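A.B. asks: sequence? don't have it. structure:
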């Protein structure tokens, strides 16, 4: 196919995709957070923190991440991060056939004074994985991929909830 014809075809394809209303995820501004500054109160090596920082820096131009919680408008606080692997089923010989991976995560947002902006939010995810004694290495890799996928889903849900939940005004909240 000659070069001008390829260029014309690519241009027509781009116009067709743009004309049908196609948008990349997050391009419509739905993932922007209602906070100008945010501090993530997690260790710097935490996977959730790393993924959250990437998401916020990549999708929310209006929110800046700060290292000082006293200067931030909102502080992300992890309340619980519980990951479990349990036996789901066994075969007739008593060997494991399936495992269940479960992630329980909860968080809340507070302001610099420690008053609650967003009430505690619980996120629960489960994945089932089959197991075979003859494919231990492959199943271990598959399990690690599932945990990574669950982390990605967790951060997506956190971002969605933070962008949709209306923060309550901490100045009108009663003192605990």
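C.D. replies: Alright, I've got the coordinates. Bear in mind the structure is a predicted one, so any value in this text is a computation, not a measurement.
A.B. asks: drop to CA atoms for contacts and neighbour counts, all remaining ones
C.D. replies: OK.
A.B. asks: So which residues of this protein form strands?
C.D. replies: Along the chain, counting by DSSP state E, strands occupy 37-41, 64-65, 74-90, 96-110, 116-130.
A.B. asks: then this one, side by side with the first:
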């Protein structure tokens, strides 16, 4: 009985896989084979990371907007730190990091007549971390690691919003 049940589960899994069904979110979000250009004045490391993430989603990253179906226009990328709490001596004991990307999606030179666009908008991520005034190097390392995580989260939100429009 157990063997029949196991064979039935394997058979159903093969049937579902053969028909092309996949879990929601398992696909690239509409980027497969889409020529995408990245515009804006911002850090080259950010541009490289965005291009890498697009390639991971099977998009074709092009440099010239006339060769693109869509153009991601990044207006600004900003990161801020603010003090959330202080200790009895007045030193910061907890910080909050905020990361924001302002962007829009425009039709490129290869776009069809019904190409979706996105008006200028922002994605924001934030997180807090404890800071010891006696361990400045540890605090800086924690802040940099958290900043990278926030950038990844913001990029994921940006690509998710754009992917839903493609």
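C.D. replies: Ah, there it is. Remember, it's a predicted structure, so these values are computed and weren't measured experimentally.
A.B. asks: Overlay them and tell me the TM-score.
C.D. replies: The TM-score (TM-score structural alignment, normalised by the length of the second structure) is 0.73; 144 aligned residues with a C-alpha RMSD of 3.0 Å.
A.B. asks: Can you tell me which of the strands of the first structure is nearest to residue 5 of the first structure?
C.D. replies: strand 64-65 (45.3 Å; C-alpha to C-alpha).
A.B. asks: For stretch 28-35 of the first structure, which outside residues touch it?
C.D. replies: The contact list for stretch 28-35 of the first structure (C-alpha atoms under 8 Å, 6 or more residues apart in numbering) reads 59, 60, 61, 62, 63, 73, 74, 159, 160, 162, 163.
A.B. asks: can you put the strands of the first structure in TSV and add distance to residue 6 of the first structure and mean neighbour count?
C.D. replies: Output for these, formatted as TSV (distance: least, C-alpha to C-alpha, whole Å; neighbours: other C-alpha atoms under 10 Å):
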stretch	distance to residue 6 of the first structure	mean neighbour count
strand 37-41	46	21
strand 64-65	42	16
strand 74-90	49	15
strand 96-110	48	18
strand 116-130	44	16
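A.B. asks: for those strands, which one sits closest to residue 14 of the first structure?
C.D. replies: Comparing those against residue 14 of the first structure with C-alpha to C-alpha, the closest turns out to be strand 64-65 (33.2 Å).
A.B. asks: sorry, back to before: helices - which of the contacts of stretch 28-35 of the first structure land there?
C.D. replies: 59, 159, 160, 162, 163 (DSSP state H).
A.B. asks: picking up where we left off before, list buried residues within the contacts of stretch 28-35 of the first structure.
C.D. replies: Buried by 16 or more other C-alpha atoms under 10 Å: 59, 60, 63, 73, 74, 159, 162, 163, out of the contacts of stretch 28-35 of the first structure.
A.B. asks: quick one: contacts for the last one?
C.D. replies: Yep, that's residue 163 of the first structure we're talking about. Taking C-alpha under 8 Å, 6+ apart, we find residue 163 of the first structure in contact with 30, 31, 32, 33, 34.
A.B. asks: Of these, keep whichever come out buried.
C.D. replies: 31, 32, 33, 34.
A.B. asks: of those residues, closest to residue 89 of the first structure?
C.D. replies: residue 31 (39.2 Å).
A.B. asks: Aligned to that closest one, what sits in the second structure?
C.D. replies: In the second structure, the residue matched to residue 31 of the first structure (TM-score structural alignment) is residue 29.
A.B. asks: same deal with residue 79 of the first structure?
C.D. replies: Match for residue 79 of the first structure (TM-score structural alignment): residue 75.
A.B. asks: ok, its match - contacts?
C.D. replies: Listed by C-alpha under 8 Å, 6+ apart, the contact set of residue 75 of the second structure reads 40, 41, 101, 102, 103, 104.
A.B. asks: what sits against the alignment partner in the first structure of the fourth one?
C.D. replies: Using TM-score structural alignment, the partner of residue 102 of the second structure in the first structure is residue 106. Residues near residue 106 of the first structure by C-alpha under 8 Å, 6+ apart: 78, 79, 80, 81, 120, 121, 122, 123.
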